[in-house]
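Engineer: Predicted coordinates and the sequence they were generated for:
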Amino acid sequence: MKAVTRWDYRPFVRFDEPERALWPYICRVAPECGGFAFEWFDKGAPGTGHLLRYRRRGAVEWEVEQQISDPVIKVGGLCDGVDYEFCVLRADGSARSLVRLVRTGKIPGDTVVNYLHPEDPACIHSGYCLCTPTLVRAPSGKLICGMDVYARRGGQNLTLLFESQDNGTTWRYLAELYPCFWPKLFVHRSGLYLLAQTGEYGDLVVGRSYDEGKTWGLPTRLLPGTCLHFGPHHAAVPVGEYYGRLWTSVEYGSWAGGGHDMGYIYADADSDLTDPESWGISRFLRYNPGWEGAPPGAGRGMVAPGGGIEGNVTLDPGGNIVCLYRVDLTKAGGWGKALMLEIDRNNPGRGPVFRRFVDLPVGSNSKFCLQYDDVTKKYIALGSEQSETIKLRKVLSMAVSDDLVDWRVVHRIFDFSHLDEEMTKKVGFQYPDWIFDGDDILLLTRTAFGGAENYHNSNSITFTRIRNFRECIR
C-alpha cells in the first residue's frame, strides 16, 4: 500500500480493510412515495451478475431478491413511513454491500440528493446525519453539491460529493473526501475549489479539482486546529471577490470552549489558491455583550455560547465590505437578530470591527445564506425563520432588504409552522446554500423529515428550484 496522495476516494474504507473498496457499494439513497431509489457500483466485479435483496426492517427472511444491472435502481409498491433493509450482492455470493436502511415516503423538496437513516452504520466512522449542504455550478454547466456526515462527538471527517447533468432533476455520486468536514464549494477563475476542515475544529484547508469534482489532490493547510477544545470554524458561507481579493468569514474557538471569535481569511484574486502563501488571516474579534443594541443572552460564555458565527461577507450599499453573522439566542429564548461587522479592505489583517445589530427574521439560532441580486438591487437571505409562534427550524424563508438593515420576509419556502410541539422537534429545514439561475434560485437544504432523530440531526439533503423568485420580491 502506498502513502496517501489524494483527497478523494470511491469509496473511503478503513485502511486495514482495503478489500471493502472492491465490494458492491451503495453510494446514494433517496426515499420516495411508496418506495425508494439508490445508486450502486462494484469496482471489484463490474461485469458480473448482481442481486438486490430487501425486506421490512426486522423481518427474518428477505422478502424480495431480484437481478439488477443498472447503476440506479428504483423500488416501488412499498408502504410509506416504513423502515426497509436492503443490500446488493454478487450472484455468485462472493461479496455483498453493507445492509442499508431507508424509511419510505415523500420528503419535501424537488429532489432528495442523498439520505442517511439515523441508524444506518454506513458512515459511522464520521457520523449518522447529513449536514453542511454546499452547491455550485461548475464551469461546464453541471451542478455539483456536497454534504458532510455528522454525529455529536463522532469522527466528523467525511464529505460526500454528487453531480447533476440536468439542472438538479437527477443526481449521481461523484466522490468522497476524507478527512473533510464543513465543506464549501466555490468556483474561481474557472477552477473548482473546496474550503473545509479536517474535522470539527480541525485544520482549515483548501483543495482544488481539475476534473470538476471527480478527483482532488491533497488539500493545502491554511490554519491549524485541534479537533478538540478550540480551532477554526468555517461553514458553507459565501466566498466573495471584492477589490481584487477573495474574502470569506472564519471564526476561532469552539462551543465547548466558551464560544467563537470572529474573523476572516483573504487572498489575492489572481494568486494560486492552493499556495498557503497566497492567503492571509485576520485578527479575531471577541464578541462584546456591551456593544450597542446587543440582545440579552447573546455572547461568549453562555452554556450554549452565542456571539456571531457563520458570517456572510458582502458589500453594503456604500461599497464597504461587511459581514453579517448569525446570533445565537437559543438559551435566552430570543430570535431575529444578526450582527454586522465591517472589514477594512485597505488593512485586511486588522480584523473586523463592530458596526451594529440588525433585525433579521432568519438571523438567529441557525445559519442563513445571503447574496446580492444585481437585477432587483436587493439583498436576499435564506434561512430558518423564527418568531414568537415559530420555534426551532420548521420554517425556511426568504427575506429581502435594500440596505442590509431593514428586512422583510417575502416567501416561505418550506412552512411547517402548523406542527405541534412534539412534531416540531423532529422536523427541520436549515443551513441553506443556494445560487442564482436566471429567474430562479437553486437551493440545497439540510432537511430533517420522515424519521430523523431530531430537527437538528438531519437525515437528508434536498434540492429545490424556487421559480421566478423575483415575483416574491416585487
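Structural biologist: Arrived safely, thanks for sending.
Engineer: Please count neighbours and contacts with C-alpha atoms only from this point.
Structural biologist: Fine.
Engineer: I'd assumed Ala269 was in contact with Leu246.
Structural biologist: Yes - the pair Leu246 and Ala269 qualifies as a contact (CA atoms under 8 Å) at a distance of 5.7 Å.
Engineer: and the gap between Tyr379 and Asp344?
Structural biologist: The spacing between Tyr379 and Asp344, counted by CA to CA, to the nearest Å, is 21 Å.
Engineer: Same check on Thr464?
Structural biologist: Thr464 sits 36 Å away from Asp344 when distances are taken as CA to CA.
Engineer: Same check on Lys214?
Structural biologist: The span separating Lys214 from Asp344 equals 38 Å under the rule CA to CA.
Engineer: cool, and Gly259?
Structural biologist: Distance, Gly259 to Asp344, by CA to CA: 24 Å.
Engineer: Show me the strands in the stretch 151-300 of the chain, by range?
Structural biologist: Per DSSP state E, counting those that start in this stretch, the stretch 151-300 of the chain has strands spanning 159-164, 172-177, 181-188, 191-197, 204-209, 220-223, 231-233, 240-242, 245-254, 259-268, 279-281. These are given in chain order.
Engineer: how many neighbours does Val362 have?
Structural biologist: A count of nearby residues for Val362, using other CA atoms under 10 Å, gives 31.
Engineer: Once you drop chain neighbours, what's closest to it?
Structural biologist: With sequence-adjacent residues excluded and distances taken as CA to CA, 6 or more residues apart in numbering, Val362 is closest to Glu385, at 4.5 Å.
Engineer: coming back round to it: more neighbours, Lys214 and Asp344?
Structural biologist: Shown here are Lys214 and Asp344; by other CA under 10 Å, Lys214 has more neighbours (17 against 14).
Engineer: show me the contacts for the more buried one.
Structural biologist: In this structure, Lys214 makes contact with Asp8, Leu174, Ala175, judged by CA atoms under 8 Å, 6 or more residues apart in numbering.
Engineer: Scan those and report the most crowded one.
Structural biologist: Neighbour tally across the contacts of Lys214 (other CA under 10 Å): the maximum, 25 neighbours, falls on Asp8.
Engineer: can I assume it is in contact with Pro179?
Structural biologist: No - here Asp8 does not reach Pro179: they are 9.2 Å apart, not a contact under CA under 8 Å.
Engineer: Just give the closest residue to Arg53, not the sequence neighbours.
Structural biologist: Taking CA to CA, 6+ apart as the measure, Arg53 lies nearest to Glu65, with 4.5 Å between them; neighbours along the chain are not counted.
Engineer: and the one you found, how many neighbours does it have?
Structural biologist: Under the neighbour criterion other CA under 10 Å, Glu65 is assigned a count of 14.
Engineer: Just say helix, strand or coil for it.
Structural biologist: strand (DSSP: H, G, I helix; E, B strand; the rest coil).
Engineer: Include distance to Gly127 when you put the contacts of Lys214 into a markdown table, please.
Structural biologist: Rendered in a markdown table, the data for the contacts of Lys214 read as follows (distance: CA to CA, whole Å):
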| residue | distance to Gly127 |
| --- | --- |
| Asp8 | 18 |
| Leu174 | 20 |
| Ala175 | 17 |
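Engineer: Presented hereafter is structure B, for comparison with structure A:
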Amino acid sequence: MQAQQTKAKGLPGTVVAHQASHAKVYIGSPSIAILPNGDYLAAHDFFGEDSSEWTATKTAIYRSKNRGEAWKLETEIMGAFWSSLFVHKNNIYLLGTDRHFGNVVIRKSTDNGTHWTEPRDENSGLLLTGEYHTSAVPVVVYEGRIWRALETASGVEPDWGKRFGAMMISAPANTDLLKAANWTTSHSLPYHSAYLNGNFNGWLEGNAVVAPNGEIYNILRVDDKTSLTEKVALVSVDKNGLLASFDQNKDFVDFPGGSKKFTIRYDQVSASYWALVNNVPERHREAYHGQNPSLIRNTLSLISSSDLRNWTIRKEVLHHPNADHYGFQYADWVIDGNDLIFLSRTTWPDSNFEAGNSRQSKYLTFHKIFDFRALLNV
C-alpha cells in the first residue's frame, strides 16, 4: 500500500492512504501529530475480517513535509493497534494496544518517527497485560502528569460495549514512560444495565480532558441505540489517578455525535473545548428516526464548548447524503497556528469496492479548517 494513490471521484481532502482491494481489510484509528521539526505525522491501523487485528496487527506511519499537501509511508509497526501519537519532550510516542483486546503498550521514537522502540517487557513499553480496548484518543499533560484514557475489556458481560470498563492511566511527566512501574492505573467503572432507563449499552473510547475547574475527566462515547439525542459520559478521576467516579443523574451530557468516536481538545487561545463529531443533523432526524445513531457517520461537524456540558455546532465540515455507504469517522485533529488539521477514516467507493456499510473505510484522508476560531463569532 502506498500513499497518494488515485483519488476516487468526488472524494474530499487529500489521500494519505488507500486500502485498494476487495479484501475485507479496512483503515482504522487515525492519529495525527505535529513534530518539533514541523513535519506532520499520521498513523492508522488495519481491521476487518481479513485483517490480523486479533493476532499481530500493524500500524502504518506516514509523514508530510509540506503541511499535508503530500504524504509518504515512513514505516510500519507490527503489534500496534488502537494507538495515539503524541509528542513529549521532543520525542514521539505511540500508545495503544498490541492487538484487538490486547495488552497496553507504548513505543518511543527519538528520530521523528522513523524508528521505534519495541515493547518487549515492563521496562521497554509493556504497560499492562490482559484485555484492553481504546482508540486514537488524546494524551494530556496536566500538573506534572501525563493522562490517557482506555477501557478494560474483560467485564462479566461478554458482549461488545457491555464488557468495557472506563479507566485512566497516568504517569509523572518527567519519568521514563517506557517503564510500567511509573504508570498509575485507576480502578475501572463497569457497565451498568440500569443506566439511561435500561438503554445503556456501554461506554468506550474515552478522552482525557481537564475541566475548567481543574478536575480531570474521562469523557466517553455512550452507546444507546434508541435515541438520536446522543450523549457522552463525564467520569471524574482524582488527581492521584486512582479513583474514578460517575453520577448517572448529572454526568450523562447531551453531545452531538456522542454515540460515535470523537476527539476533544482544549484551545487556550479561544478558551474553548473543540471536537469533531458525527452528529445527526436536525434536517435529517425525521428520515433517520428509529435508526441506530452509532451507524450514522455521513456528517462530520466541528463543535465547541466553554464548560464541557453545553455544546454548540459551529460548522458542518463534511457531508454526503448517503448514510449507508459513506462515512467521515474517527476524526483526529490538532491545531496548527490559526488552522485545525485533521485525519478522517473515510468510507468512499473506488473502482474496486463499494462499502456494504459506513464503517468499511478504505481511505485515510487529510483535511484542514482554516481560521477555525472565527467560527465562534458566526
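Structural biologist: Right, received. Where do you want to start? Because the structure is a prediction, the values reported are computed rather than measured.
Engineer: picking that back up, can the strands of the stretch 151-300 of structure 1 go into a markdown table with extra columns for distance to Lys426 of structure 1?
Structural biologist: Putting the strands of the stretch 151-300 of structure 1 into a markdown table (distance: least, CA to CA, whole Å) gives the following:
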| stretch | distance to Lys426 of structure 1 |
| --- | --- |
| strand 159-164 | 24 |
| strand 172-177 | 27 |
| strand 181-188 | 23 |
| strand 191-197 | 28 |
| strand 204-209 | 32 |
| strand 220-223 | 36 |
| strand 231-233 | 26 |
| strand 240-242 | 34 |
| strand 245-254 | 26 |
| strand 259-268 | 26 |
| strand 279-281 | 39 |
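Engineer: Of those, give the one that comes closest to Trp434 of structure 1.
Structural biologist: The closest of the strands of the stretch 151-300 of structure 1 to Trp434 of structure 1 is strand 181-188. By CA to CA, the value is 11.3 Å.
Engineer: Which stretch of structure 2 lines up against that closest one?
Structural biologist: With TM-score structural alignment applied, strand 181-188 of structure 1 matches the range 81-88 in structure 2.
Engineer: Give me the mean distance between that stretch and structure 1.
Structural biologist: Superposing on structure 1 places stretch 81-88 of structure 2 at an average distance of 0.8 Å from its equivalents, by mean CA distance after the TM-score superposition for structure 1.
Engineer: buried residues in that stretch?
Structural biologist: Of the residues in stretch 81-88 of structure 2, those scored as buried under the neighbour-count criterion (16 or more other CA atoms under 10 Å) are Phe81, Trp82, Ser83, Ser84, Leu85, Phe86, Val87, His88.
Engineer: Repeat that for stretch 336-351 of structure 2.
Structural biologist: Neighbour counts using 16+ other CA under 10 Å place Leu340, Ile341, Phe342, Leu343, Ser344, Arg345, Thr346, Thr347, Trp348, Pro349, Asp350 of stretch 336-351 of structure 2 among the buried residues.
Engineer: Can you tell me the closest non-neighbouring residue to the second one?
Structural biologist: Spelled out, that is Ile341 of structure 2. Closest residue in space to Ile341 of structure 2, ignoring its immediate chain neighbours: Lys368 at 4.4 Å, by CA to CA, 6+ apart.
Engineer: Pull the contacting residues for that neighbour.
Structural biologist: Asp339, Leu340, Ile341, Phe342.
Engineer: What residue in structure 1 is paired with it?
Structural biologist: When structure 1 is aligned by TM-score structural alignment, the residue opposite Lys368 of structure 2 is Arg465.
Engineer: Please settle this for me: is that match part of a strand?
Structural biologist: Yes - remark: Arg465 of structure 1 belongs to a strand, assigned using three-state DSSP.
Engineer: Tell me how far it lies from Thr111 of structure 1.
Structural biologist: When CA to CA is applied, the distance between Arg465 of structure 1 and Thr111 of structure 1 equals 9 Å.
Engineer: And Arg245 of structure 1, by the same measure?
Structural biologist: When distance is defined by CA to CA, Arg245 of structure 1 is 35 Å away from Thr111 of structure 1.
Engineer: Comparing the two, which shows the higher neighbour count?
Structural biologist: Between Arg245 of structure 1 and Thr111, Thr111 has the larger neighbour count (other CA under 10 Å), namely 21 against 16.
Engineer: In space, what's closest to the more buried one - neighbours in sequence excluded?
Structural biologist: On the basis of CA to CA, 6+ apart, the spatially nearest residue to Thr111 of structure 1 that is not a chain neighbour turns out to be Phe463, at 5.2 Å.
Engineer: What does Lys315 of structure 2 correspond to in structure 1?
Structural biologist: Residue correspondence to structure 1 (TM-score structural alignment): Lys315 of structure 2 is matched to His411.
Engineer: cool, Asp223 of structure 2 as well?
Structural biologist: Residue correspondence to structure 1 (TM-score structural alignment): Asp223 of structure 2 is matched to Asp328.
Engineer: I figured its match hits Gly308, correct?
Structural biologist: Yes - with contact defined as CA under 8 Å, Asp328 of structure 1 reaches Gly308; the gap is 7.1 Å.
Engineer: what's near enough to touch Tyr210 of structure 1?
Structural biologist: Neighbour list for Tyr210 of structure 1: Gly191, Leu192, Trp216 [criterion: CA under 8 Å, 6+ apart].
Engineer: The last one matches what in structure 2?
Structural biologist: By that I understand Trp216 of structure 1. With TM-score structural alignment as the criterion, Trp216 of structure 1 matches Trp116.
Engineer: how many neighbours does its match have?
Structural biologist: For Trp116 of structure 2, the neighbour count with other CA under 10 Å is 19.
Engineer: residues touching the spatially closest residue to it that is not a sequence neighbour, list them.
Structural biologist: Using CA to CA, 6+ apart and skipping residues adjacent in sequence, the residue nearest Trp116 of structure 2 is Ser109, 4.7 Å away. If you count contacts by CA under 8 Å, 6+ apart, Ser109 of structure 2 has them with Asn91, Ile92, Tyr93, His115, Trp116, Thr117.
Engineer: of these, closest to His133 of structure 2?
Structural biologist: Taking CA to CA as the measure, His133 of structure 2 lies nearest Tyr93 of the contacts of Ser109 of structure 2, at 18.3 Å.
Engineer: thought that closest one was touching Val105?
Structural biologist: No - with the criterion set as CA under 8 Å, Tyr93 of structure 2 and Val105 do not qualify as a contacting pair; they are 10.4 Å apart.
Engineer: of those two, who's got more company?
Structural biologist: Between Tyr93 of structure 2 and Val105, counting by other CA under 10 Å, Val105 is the more crowded of the two (28 against 22).
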